[in-house]
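Student: Pasting the sequence and the predicted model now:
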Amino acid sequence: MSTKYPKPSKSELIAKMNEGLDHFLAFINQFSEAQLLELKDAVGWNGRDHITHLAAWVEGIGALLRREDRWAAMGLAGQILSNGQSDYDAMNAQIADQQSHLSPAEAREGLIAAHERTVAAVDQLDEADLLLPYGRFVAPFTEDSGKPVWNYVAGNSFGHYNQHTPWIKAIVNQ
């Protein structure tokens, strides 16, 4: 999620988020439940796992914007660290394991709901809030360095949906 995005206005960001979800849903809607559940990649993920992963990360960014515990909103028991750094592989494995009981349709509905909550969180912010650094949304809400939070919104919504599209395509086209 290190892609650079041009700075959007709040309305442009929301429009890109919604457009990204619409494109992603149109993409996954072409596949059957069996294609999204039974076929797996080399690490054991199926299409449903990718969808629940996306739902968790967009949910987390929505919680962050509401100044809530991002990791708890994602279903993680605290940020998983390895050598003092976030262990994203372990976090993603925990998310996939927790959501493995969902059908692809349930995962899709969860993604839509998480996306809508995050759009609502963005809509509650002022334009200036979107320029604040990530750390201003994490207790104690005083960090002034780092990228503007809108970068994280983009990277955890439409940017993330785009990132996972070819991976899901590769799984279902086996």
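Tutor: Ah, there it is. Because the structure is a prediction, the values reported are computed rather than measured.
Student: contacts, neighbours, all on C-alpha from now
Tutor: Will do.
Student: secondary structure class for the nearest residue to L102 once chain neighbours are set aside?
Tutor: Residue nearest to L102 in three dimensions, not counting chain neighbours: R48, with 7.9 Å by C-alpha to C-alpha, 6 or more residues apart in numbering. When classified by DSSP: H, G, I helix; E, B strand; the rest coil, R48 comes out as helix.
Student: got another, please set it beside the one above:
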Amino acid sequence: MAEHIAKEQLLEKMQSSYAIFTALLSPLSEAQLTTPGVNGGWSIKDNIAHLSAWHRRQIARNEAVRQGVEIPDPTPGMSIEEINELYYKQNKDRSLADVLDEFDETARAIQESVESLTDEQLNSPIDWLNGRSLAPYVAGDSYEHYEEHTEIIQHWLAQQSK
């Protein structure tokens, strides 16, 4: 059984990891943010759009659990790699300003959606999530995801400075 995580602890981890991620981005130039090759052909901007897409997916899950309803999988039968490629294609031509604005908006919205849930809603098994609780999905689409992409971007930036 998954470990219980209190809502306040989850929110704290989300806020802390978000702050670290945005601090990493803040001194970067537009050229650094839009240069491809960070991971595969993706730029930092593409990584940010990717995080926003997963935020939106999680916000929908959170809202469904809050309302006590089931939502269908928006990408049935697709692997994580296929979903990520889909999100990349949907966002690759968007402006940097638009992507950054959306990231701020969805980061705030995912935080608010978690705040609207109870500890029980976050930690109880949910049938349509294959009996898993919501909390690990929230972690995976927020603070764990920020940490993963922070490492990717830091590695790329270190390679650029050599």
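Tutor: Received it, and whenever you're ready, just let me know what you need. These numbers come from a predicted model, not from an experiment.
Student: about what we covered before: need the counterpart of the residue nearest to L102 of the first structure in the second structure.
Tutor: The alignment partner of R48 of the first structure in the second structure, by TM-score structural alignment, is K45.
Student: looking at it, the residue nearest to L102 of the first structure is touching H101, isn't it?
Tutor: No - using C-alpha atoms under 8 Å, R48 of the first structure makes no contact with H101, being 10.0 Å away.
Student: Comparing these two, which residue is more hemmed in?
Tutor: Between R48 of the first structure and H101, counted using other C-alpha atoms under 10 Å, R48 has the larger neighbour count: 29 against 10.
Student: quick one: contacts for the more buried one?
Tutor: Residues in contact with R48 of the first structure (C-alpha atoms under 8 Å, 6 or more residues apart in numbering) are L36, L37, L102, S103, P104, A107.
Student: List which of those residues are still in contact in the second structure.
Tutor: Contacts conserved in the second structure for the contacts of R48 of the first structure, using both residues aligned by TM-score structural alignment, their matches' C-alpha atoms under 8 Å: L36, L37, P104, A107.
Student: E144 of the second structure matches what in the first structure?
Tutor: Per TM-score structural alignment, E144 of the second structure is aligned with G159.
Student: which of the contacts of R48 of the first structure lies closest to Y88 of the first structure?
Tutor: Distances from Y88 of the first structure to those, taken as C-alpha to C-alpha, are shortest for A107 (20.3 Å).
Student: That closest one against H50, yeah?
Tutor: No - assessed by C-alpha under 8 Å, A107 of the first structure is found out of contact with H50, at 9.2 Å.
Student: so what sits against both of the two?
Tutor: With C-alpha under 8 Å, 6+ apart, A107 of the first structure and H50 have no common neighbours.
Student: Contacts only, for the residue nearest to M91 of the first structure when sequence neighbours are not counted.
Tutor: The shortest distance from M91 of the first structure to any non-neighbouring residue, by C-alpha to C-alpha, 6+ apart, is to I80 (6.2 Å). Under the criterion of C-alpha under 8 Å, 6+ apart, the neighbours of I80 of the first structure are S86, D87, Y88, A90, M91.
Student: want to try CSV for the residues you listed, with distance to W150 of the first structure and neighbour count as columns?
Tutor: Below are these laid out as CSV (distance: C-alpha to C-alpha, whole Å; neighbours: other C-alpha atoms under 10 Å):
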residue, distance to W150 of the first structure, neighbour count
S86, 20, 12
D87, 23, 13
Y88, 20, 13
A90, 25, 14
M91, 22, 21
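Student: Need these in JSON lines (columns: distance to H164 of the first structure and secondary structure).
Tutor: Listed next are these as JSON lines, based on distance: C-alpha to C-alpha, whole Å; DSSP: H, G, I helix; E, B strand; the rest coil:
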{"residue": "S86", "distance to H164 of the first structure": "20", "secondary structure": "strand"}
{"residue": "D87", "distance to H164 of the first structure": "19", "secondary structure": "coil"}
{"residue": "Y88", "distance to H164 of the first structure": "15", "secondary structure": "helix"}
{"residue": "A90", "distance to H164 of the first structure": "18", "secondary structure": "helix"}
{"residue": "M91", "distance to H164 of the first structure": "17", "secondary structure": "helix"}
